[in-house]
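[1] Fold the following for me, if possible:
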Amino acid sequence: MVISPGGWPKGEAGVLFVTESDTGRVLAMKDENNDGVADKIVVVASGLNFPHGIVFHDNALWIAETTRVTKIFDDNNDLIADRKTVVVDNLPNGGHHISRTIVFDEAGRFYVSVGSSCNVCIDDQRRAAILRFNADGSGEEIFAKGSRNAVGIVFNPNTGELWGTENGRDLLGDDVPADEINILKRGGDYGWPICYGDKIHDTDFDKNRYVVDPCLGTVSPQITMQAHVAPLGLRFVWNDSLPNALQGDLLFAQHGSWNRTVPVGYQVVRVINPAGNPGLSPFVNGWLEGTKAWGRPVDILDSQNGEIFITDDYAGAIYRIVFDK
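    Alright, predicted model coming up:
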């Protein structure tokens, strides 16, 4: 469940667009009486292949599906797609990680995160990667590689850098390797599959001999956290309608562990001074009670009305956070 603010009709407030991956749909949720609760749900598009990331750009809603990027148009302002264009139709398919996320830079190019097909293996070079395309789908390049599963990617509006969450490997123990947030640089190698953590060479998997440690040239993470918390969507706060104390902070969702002895994650985390010496603290929690989880946060969105929305794909809910004036 990834969310985007309303874009159809142009300028209309009170509409959230949400992907429903398992059903292959994009929904528009409209608050018609301004009470903070969706009164109307419209199926914008259906028959999609596990839609995940969505973004409005150039009067179209762009959808990142498992194997393709599609843009749809609403010609009569009824929130229902009237036209569809497939922009990219050959993204890698299958395997463990099938969600795709999409963002645009200021030059109009789009970036798609493609997770690995496995926990650890020699994979298609277009997997565990961030792919970049021109707006018409041409000019594909591997922008960054070795990021095992960057489910969340976002541009830092203050610096123009692309940031991404990374879900680290499984089956190395409860506390190894740390999950990460990376600054994704063009040409950057983030280590997977032969490296994990901060430049740690996995000699059990990679039996090759090297004169120089192959992990020394990989990019160190910007932020590390407990292993297996599964960081997903992230959002920088630069919004005058939100409290001053949050400005410049980074919020990200920890979806929660699935195979750790003691469950961890299941919260939204606030990062103060993310580009400097980051400090992490819980922002919203309570989804984990003992060893029982009743919710799993996925994505985060802030609005110009001073709200923060959080999606939860376990409870099938969208939470709205408001602040005292």
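[2] alpha carbons only for contacts and neighbour counts from here, please
    Fine.
[3] Hmm, L288 is touching W294, no?
    Yes - contact criterion CA atoms under 8 Å: L288 and W294 qualify, at 6.5 Å.
[4] List the buried residues for stretch 192-203?
    Buried residues in stretch 192-203, defined by neighbour count with 16 or more other CA atoms under 10 Å: 192-201.
[5] What is the most widely separated pair among the residues you listed?
    Greatest spatial distance in the buried residues of stretch 192-203: P193 and D198, 12.9 Å, computed using CA to CA.
[6] burial count for E140?
    By the criterion of other CA atoms under 10 Å, E140 has 13 neighbours.
[7] Could you also give me the structure for this second sequence? I'd like to compare it with the first:
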Amino acid sequence: MKIRNILVLGLGCWLALGACSSGNSHSGTDADTSLINTDSGKLPQPGESKNKFSKVVGWPNGKTPVAPAGFSVSKFAGDLTNPRWIYVAPNGDIFVAQSTTEGKKASDVVSGRAQSQNMNDSPNSILIFRDANHDGKPEIGNVFLSGLNQPFGMLIIGDSFYVANTDGLWKYPYKEGQQQISGPGEKIVELPAGGYNNHWTRNIIANADNSKIYISVGSGSNIGENGMEHEVRRANILEVNPDGSGERIYAAGLRNPVGMDWNPENKQLWTAVNERDELGDELVPDYITSVKEGSFYGWPYAYFGPNEDPRRKGEKPDLVKKTIAPDLPVGAHTASLGFVFYAADSFPAKYRNGAFIGQHGSWNRSEFAGYKVAFVPFKGGRPAGKPEDFLTGFIVKDGEREVYGRPVGVAVAKDGSLLVADDAGNTIWRVSSK
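    Sure, this is the predicted structure:
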């Protein structure tokens, strides 16, 4: 199928999220060193910052990413325009947000930070797909909503369809099963945007009874170098009511929290966080973590617990001291953005209640890290092992720069298959159990 196209000012601490790694990465041992060091309680010392940018060449006909034995990989939808995020509606409809970083198509970005500020290149739209037969071949695929401003997170609560644009949360009238939104929407929450905004994505998720919406807002910089006055309400997960009122900071110091999901075993909120750059190949590990209400995770003053960032040395010792360590490192500079728990039952038992992580890939590293979908087993609501490769094959050849695509958003379809948004490859991949 083919388709083209207020509040709390927050101390300098409670503000921020930082720019996401916008390069590509490699699945293999390169990303494992930081895991080993962190697991032993010994983070490496800051080192020289090195860059290696990827070049996207696209997928040859007939070629797909590679999943473990016992799984099948197919193209669910192709010829899209920067499919960045996926939302599966309660009725099984699949929504895909198409948007780009600062006007650059992912396939055009061969450097770490896109330079263009021209948003005319961004599709700024949401697509809808319906696969009623659950055969991986959607019968319906069309534009559901357009004219947006870097849309990302999506959510349905009752008769409302929510869209998290980079500068605000919007609410539209919605009826289950409709294939297009025609009525006007309402911006119910203003969100900080602009300036250096590589962390432009705004994700949203509701709690179990739909009484609260959580909004992830990344930092506007790497380590607050433009002044913390520009990071108000950033590097946070915000909590609001469904009408946009009652905003408060749920958790802070999260440089770029993107994917969010509820742990199916203990009902805790978890997120994947894209950590800071320019401290060397092995610092700082991206991570997944349970999100503790009212907690501070360090950005920009500390990382991975009370480890002070040397570039902000001595500025906020009180905040450094109160920084809590996240649950699990998933590799430095992997740009871990996508995150979903596997609560379905069509995959083998080892995957149930575990987490899939979409790793967009490194640029601030001498060798690639990421460029894959990783899996973390869970038991009793806690990680039960290190990340392991699940969907690979995005890198053309180890040691070189060319990549076929870059995985970002991950979602579990109603039939239990895993959907993966490949924004650089302009494809939604479907992974099913044979």
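[8] thinking again about what came up before, which one's more surrounded, L288 and W294 of structure 1?
    Counted by other CA under 10 Å, L288 of structure 1 and W294 do not tie: L288 has more neighbours, with 17 against 12.
[9] The nearest residue to T291 of structure 1 once chain neighbours are set aside - how many residues pack around it?
    Distances taken as CA to CA, 6 or more residues apart in numbering put P263 closest to T291 of structure 1, at 6.0 Å, once the chain neighbours are dropped. When neighbours are defined as other CA under 10 Å, P263 of structure 1 has 19 of them.
[10] Trace P263 of structure 1 over to structure 2, please.
    Residue pairing (TM-score structural alignment): P263 of structure 1 is matched to F368 of structure 2.
[11] shouldn't that match be in contact with H360?
    No - look at F368 of structure 2 against H360 with CA under 8 Å: they stay out of range, at 10.7 Å.
[12] List the contacts of the residue nearest to T291 of structure 1.
    Contacts for P263 of structure 1 (CA atoms under 8 Å, 6 or more residues apart in numbering) come out as 256-257, 291.
[13] Same check on N76 of structure 1?
    Going by CA under 8 Å, 6+ apart, the list of residues near N76 of structure 1 reads D82.
[14] which residue lines up with I324 of structure 2 in structure 1?
    I324 of structure 2 maps onto V219 in structure 1, by TM-score structural alignment.
[15] does that match sit in a helix or strand, and which one?
    Counting by DSSP states H and E, no helix or strand carries V219 of structure 1.
[16] count of neighbours near it?
    Residues lying near V219 of structure 1 (other CA under 10 Å) number 18.
[17] Quote the end-to-end distance of stretch 311-329 of structure 2.
    One end of stretch 311-329 of structure 2 to the other measures 22 Å (CA to CA, to the nearest Å).
[18] Who are the contact partners of whichever residue in structure 2 pairs up with T85 of structure 1?
    By TM-score structural alignment, T85 of structure 1 lines up with G185 in structure 2. Counting by CA under 8 Å, 6+ apart, G185 of structure 2 makes contact with 170-173.
[19] ditto for L184 of structure 1
    Contacts for L184 of structure 1 (CA under 8 Å, 6+ apart) come out as 144, 161-164.
[20] Mind checking which of these are in strands?
    144, 162-164 (DSSP state E).
[21] picking up where we left off before, most neighbours of all the contacts of G185 of structure 2, which one?
    Among these, the one with the most neighbours (other CA under 10 Å) is K171, at 25 neighbours.
[22] Tell me the spacing between the aligned partner of that one in structure 1 and I54 of structure 1.
    In structure 1, the residue paired with K171 of structure 2 is K71, using TM-score structural alignment. Distance of K71 of structure 1 to I54 of structure 1, given as CA to CA: 9 Å.
[23] Need the overlap of contacts for those two.
    61-63.
[24] Take the residues you listed and lay them out in a markdown table including neighbour count.
    Shown next, in a markdown table, are these (neighbours: other CA atoms under 10 Å):
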| residue | neighbour count |
| --- | --- |
| L61 | 22 |
| W62 | 24 |
| I63 | 28 |
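[25] Tell me the counterpart of R25 of structure 1 in structure 2.
    Taking TM-score structural alignment for the superposition, R25 of structure 1 sits opposite S125 in structure 2.
[26] my read: its match touches R84, true?
    No - when contacts are counted by CA under 8 Å, S125 of structure 2 is not listed as touching R84 (10.6 Å).
[27] Of the two, give the one with the bigger neighbour count.
    When S125 of structure 2 and R84 are compared for neighbours, R84 comes out ahead with 29 against 22, by other CA under 10 Å.
[28] Residues contacting the host helix or strand of the more buried one, please?
    Using DSSP H and E, R84 of structure 2 sits in strand 83-88. Contact partners of strand 83-88 of structure 2, identified using CA under 8 Å, 6+ apart, comprise 94-100, 152-155, 408-414, 419-423, 426-428.
[29] Same question for stretch 261-268 of structure 2.
    Applying CA under 8 Å, 6+ apart, the external contacts of stretch 261-268 of structure 2 come out as 205, 269-271, 290-291, 339-341, 343, 353, 380-381.
[30] got these as a markdown table, with distance to V56 of structure 2 columns?
    Shown next, in a markdown table, are the contacts of stretch 261-268 of structure 2 (distance: CA to CA, whole Å):
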| residue | distance to V56 of structure 2 |
| --- | --- |
| I205 | 31 |
| L269 | 34 |
| W270 | 31 |
| T271 | 27 |
| S290 | 33 |
| V291 | 34 |
| F339 | 23 |
| V340 | 25 |
| F341 | 29 |
| A343 | 33 |
| N353 | 33 |
| G380 | 40 |
| G381 | 37 |
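[31] Spatially, which two of those residues are the most separated?
    I205 and G380 (22.6 Å).
[32] So if I had to pick from these two, which one is more boxed in?
    Higher neighbour count among I205 of structure 2 and G380: I205, with 22 against 11, using other CA under 10 Å.
[33] Assign a three-state SS to the more buried one, would you?
    strand (DSSP: H, G, I helix; E, B strand; the rest coil).
[34] show me the contacts for it.
    I205 of structure 2 neighbours (CA under 8 Å, 6+ apart): 153-155, 213-215, 260-261.
[35] just those residues now: which is nearest N142 of structure 2?
    Looking across the contacts of I205 of structure 2 and measuring by CA to CA, the closest to N142 of structure 2 is M154, at 16.3 Å.
[36] which position in structure 1 aligns with G416 of structure 2?
    Match for G416 of structure 2 (TM-score structural alignment): G306.
[37] do S290 of structure 2 as well
    Using TM-score structural alignment, S290 of structure 2 pairs with I183 in structure 1.
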